[in-house]
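> let me see the structure of the following:
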Amino acid sequence: MTSLAYRSVDVDGLRVFYREAGPADAPTLLLLHGFPSAGHMFRDLIPLLAGRFHLVAPDLPGFGQSEMPPREAFDYTFERLADTIDRFTEVIGLDRFALYVFDYGAPTGFRIAARHPERITAIVSQNGNAYEEGLSEGWNPIRAYWQDRSPANREALRAFLAPETTRWQYTEGTPDPTAVSPDGSTLDNAYLARPGADEVQLDLLGDYRTNLALYPRFQEYFRRHQPPLLAVWGRNDPFFLPAGAEAFTRDLPGAVVRLLDTGHFALETHAAEIAAAIEEFLG
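Got it, this is the predicted structure:
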């Protein structure tokens, strides 16, 4: 049986919740979740890897069980998310670790990697984008808000927060939607329903444009430091295209790319395959 601990830690006055499993002296893998989820998205992966790795899965500020400060007290930007998780790793004593990045976790983790390349042993990108060609037309409504931050364009983004949209993100692109448990999307929708969570998420959708502006910096980090990288993606993701996975090889000739017949939340259907790929890659 895997021993899994659920902890919280104070990070400069902000409470960050995290899951931790595996031997403390084993190689560490920092698991960074995406929108609109939390560390619970790794619930199937963690038991499969905990025998060989030290696994740490924090909830980003405003997500899951981590604290969601009011917007007037906390800037909900990706730079601030990265600042918090960067400090989180220092507070709990992570000196060197591999990154598992997904969706929002990618620009968060890549910021940390570019700041501290000496700390990063490897990167696993599961539908975690760093290239323009990885963005599908599904981003068009969000791009419209970047270009014109009108109340109408912001209001249009509320469709991304609807319960049916969350469930769609989990099932779209999967060969058999009935194989996707409703547990993850139901929990995500409960978090989204908290008072104020909608405005937090709209702020982050608006700030995502800053990630695109940093793509050249992330790519320079890849070229200069050549971190070992495994891109294991659901090929049918409606937001992040396979071209984004393949683009890593442009800057990292040794990158390993594996495309799976599933969608955005690939762990819901392919946790065993992804765990095996990680063990082979990091082993």
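
> all contacts plus neighbour counts: C-alpha atoms, from now on.
OK.

> what does stretch 17-26 contact?
2-9, 39, 46, 49-59, 65-67 (Cα atoms under 8 Å, 6 or more residues apart in numbering).

> how does it look with 6 Å?
Contacts to stretch 17-26, defined as Cα atoms under 6 Å, 6 or more residues apart in numbering, come from residues 4-8, 50-51, 53-59, 65-66.

> where do the strands sit along the stretch 51-200 of the chain?
Taking DSSP state E, counting those that start in this stretch as the criterion, the stretch 51-200 of the chain carries its strands at 54-58, 97-101, 120-125.

> and of the ones you listed, who's closest to Asp188?
Closest approach to Asp188 among these (Cα to Cα): strand 54-58, 15.2 Å.

> what angle do that closest one and strand 97-101 make?
50 degrees (axes from the mean of the first three to the mean of the last three Cα atoms, to 10 degrees).

> so what's Ala50 up against?
Taking Cα under 6 Å, 6+ apart, one finds Ala21, Gly22 in contact with Ala50.

> what helix or strand is Ala271 on?
helix 267-282 (DSSP states H and E).

> tell me the buried residues in that helix?
Residues Leu267, Glu268, Thr269, His270, Ala271, Ile274, Ala275, Ala277, Ile278, Leu282 are the ones in helix 267-282 that count as buried (16 or more other Cα atoms under 10 Å).

> same check, this time on stretch 139-148
For stretch 139-148, using 16+ other Cα under 10 Å, the buried residues are Ile142, Arg143, Ala144, Tyr145, Trp146.

> could you give the number of residues near the closest residue to the last one other than its chain neighbours?
Think Trp146. Excluding the flanking residues, the one nearest Trp146 by Cα to Cα, 6 or more residues apart in numbering is Gly206, at 6.1 Å. Counted by other Cα atoms under 10 Å, the residues lying close to Gly206 total 20.

> any idea which element Gly206 lies in?
Per DSSP H and E, Gly206 falls inside helix 197-207.

> one more, for comparison:
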Amino acid sequence: MPSVHHRYTTVDGHRLFYREAGPSDAPVIVLLHGFPTSSYMFRQLVPILADRYRVIAPDMLGFGLSDAPAADEFDYTFDALAKLTAGLLRDIGVDRYAIYVQDYGAPIGWRLALADPSAITAVVSQNGNAYDAGFVDEFWRTVWAYQDRPSPETEAPLRGFLGLEATRWQYVTGVADETLVDPESWHHDYALLSRPGNDEIQLALFRDYATNPPLYPKVHDYFRQSAVPLLAVWGRGDEIFGPAGAAAFADDLPDAEIHLVAGGHFLLESALDEVAALMVDFLERRLAR
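The predicted structure follows:
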């Protein structure tokens, strides 16, 4: 099993944590995590990929083991997180890479692609939206309400998303056999969400999520113009980003490979082997080298 290194680098004065494994001269895959987790979500996938790829999995600022300056000391936006991620990749000498995007990792990955389309060799989207299709209304209506009218009343449901039971819900919803999901995963995330001041960081990003759908037309143009190889592997039971979000990639990338897999939002927890097999096959056939 390849060794996984746990490293830090400093970008614009912020210390960022990342996991790295694989040969230094191999094609690069960058794994971009979502809310409310970190590169911890890739702890089992990294060694599977690292026998043939250089794998980089960063923690975003405010998440995991990266710095988490207070929300009144840093402007938490998806633009800012993408800029820091680009800085981390420059710092470690990565200028051409495939991306795996999940949840928040998707809008960060789309910004990286729009800023430097030639850098992206392939895309794997695991429940990471790029279309208005796929937003499950029951979940997102509370987010939209908070964005439209920030107030204690609209904020309260989102604070509920930061609790232990809501974090567990993200992991087990859509999974037929909940015993496949390691409880340590949601307890790990909840412990980090519970750090003093982290609630305000997450609320800032909930507000800024409003900047992502307006970016989608540019993302669709990028897909059409680049014809980037894309694999969408989606937990069909996800009640945050539904299967329609996976199917929509074919609108702009007719050769997109789309697979709906039994599972939920954090598909790697219950279907690691299936996702990894699809990724390895896809990357071997279609990764632009």
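
> just the helices in the stretch 151-283 of the first structure please.
With helices called from DSSP state H, counting those that start in this stretch, the stretch 151-283 of the first structure shows them at 151-156, 163-171, 183-192, 197-207, 209-225, 242-246, 248-251, 267-282.

> residues contacting the fourth one, please?
Under the criterion Cα under 6 Å, 6+ apart, residues Thr77 lie in contact with helix 197-207 of the first structure.

> what sits against the equivalent of Leu88 of the second structure over in the first structure?
Correspondence of Leu88 of the second structure to the first structure, assessed by TM-score structural alignment: Phe88. Phe88 of the first structure sits next to Val11 when contact means Cα under 6 Å, 6+ apart.

> any figure for the gap between Phe88 of the first structure and Phe17 of the first structure?
Look at Phe88 of the first structure and Phe17 of the first structure: by Cα to Cα, to the nearest Å, they are 10 Å apart.

> now Asp103 of the first structure
19 Å.

> now swap in Leu202 of the first structure and tell me
Distance, Leu202 of the first structure to Phe17 of the first structure, by Cα to Cα: 22 Å.

> surely Asp188 of the first structure and Ala38 touch.
No. With contact defined as Cα atoms under 6 Å, Asp188 of the first structure does not reach Ala38; the gap is 7.6 Å.

> who has more neighbours out of those two?
Comparing Asp188 of the first structure with Ala38 by other Cα under 10 Å, the one with more neighbours is Ala38, at 26 against 22.

> list the residues that contact the more buried one.
Ala38 of the first structure neighbours (Cα under 6 Å, 6+ apart): Asp59, Phe63, Gly64.

> kindly report the same for Gly64 of the second structure.
Contacts of Gly64 of the second structure (Cα under 6 Å, 6+ apart): Ser38.

> for Arg258 of the first structure, which non-adjacent residue is spatially closest?
Val232 (4.7 Å).

> my read is that the one you found contacts Gln126, right?
Yes. When contacts are counted by Cα under 6 Å, Val232 of the first structure is listed as touching Gln126 (5.0 Å).

> these two: who's more crowded?
Of the pair Val232 of the first structure and Gln126, Gln126 is the one with more neighbours under other Cα under 10 Å, namely 26 against 23.

> would you confirm that that one contacts Trp233?
Yes. If you go by Cα under 6 Å, Gln126 of the first structure and Trp233 touch, sitting 5.0 Å apart.

> mean distance between the helix holding Gly206 of the first structure and the second structure after superposition?
After superposition onto the second structure, the mean distance of helix 197-207 of the first structure to its aligned counterpart is 0.7 Å, using mean Cα distance after the TM-score superposition for the first structure.

> what's the offset of that helix from the middle of its chain?
On the basis of Cα atoms, centre = their mean, to the nearest Å, the separation between the geometric centre of helix 197-207 of the first structure and that of its chain is 16 Å.

> what angle separates it from helix 183-192?
100 degrees.

> so Ala133 of the second structure is in contact with Ala247, correct?
No. Using Cα under 6 Å, Ala133 of the second structure is not in contact with Ala247; the gap is 8.7 Å.

> mind listing what Asp67 of the second structure touches?
With contacts defined as Cα under 6 Å, 6+ apart, Asp67 of the second structure is in contact with Arg15, Leu61.

> distance of it relative to Gly13 of the second structure?
Plainly put, Asp67 of the second structure is 10 Å away from Gly13 of the second structure if you go by Cα to Cα.

> now Val46 of the second structure
Taking Cα to Cα, one finds Val46 of the second structure at 27 Å from Gly13 of the second structure.

> these two: which has the busier surroundings?
Val46 (27 against 8).

> returning to that earlier point: out of the helices of the stretch 151-283 of the first structure, which is the most enclosed?
helix 242-246 (a mean of 22; mean count of other Cα atoms under 10 Å).

> can you tell me the closest non-neighbouring residue to Glu257 of the second structure?
Leu231 (4.8 Å).

> number of nearby residues for that neighbour?
Leu231 of the second structure - counted by other Cα under 10 Å - has 24 other residues nearby.

> I'd say it and Ala122 touch.
No. At 8.3 Å, Leu231 of the second structure does not count as touching Ala122 under the criterion of Cα under 6 Å.

> need the counterpart of Ser185 of the second structure in the first structure.
Alignment note (TM-score structural alignment): Ser185 of the second structure maps to Gly184 of the first structure.

> spit out the contact partners of its match.
By Cα under 6 Å, 6+ apart, no residues touch Gly184 of the first structure.

> residues near Gly93 of the second structure, how many?
Applying other Cα under 10 Å, we find 9 other residues in the vicinity of Gly93 of the second structure.

> what do you get for Ala71 of the second structure?
With other Cα under 10 Å as criterion, Ala71 of the second structure counts 18.

> mind checking how far the spatially closest residue to Arg168 of the second structure that is not a sequence neighbour is from Leu61 of the second structure?
The spatially closest residue to Arg168 of the second structure, leaving aside those adjacent along the chain, is Trp186, at 5.4 Å (Cα to Cα, 6+ apart). Separation of Trp186 of the second structure from Leu61 of the second structure (Cα to Cα): 19 Å.
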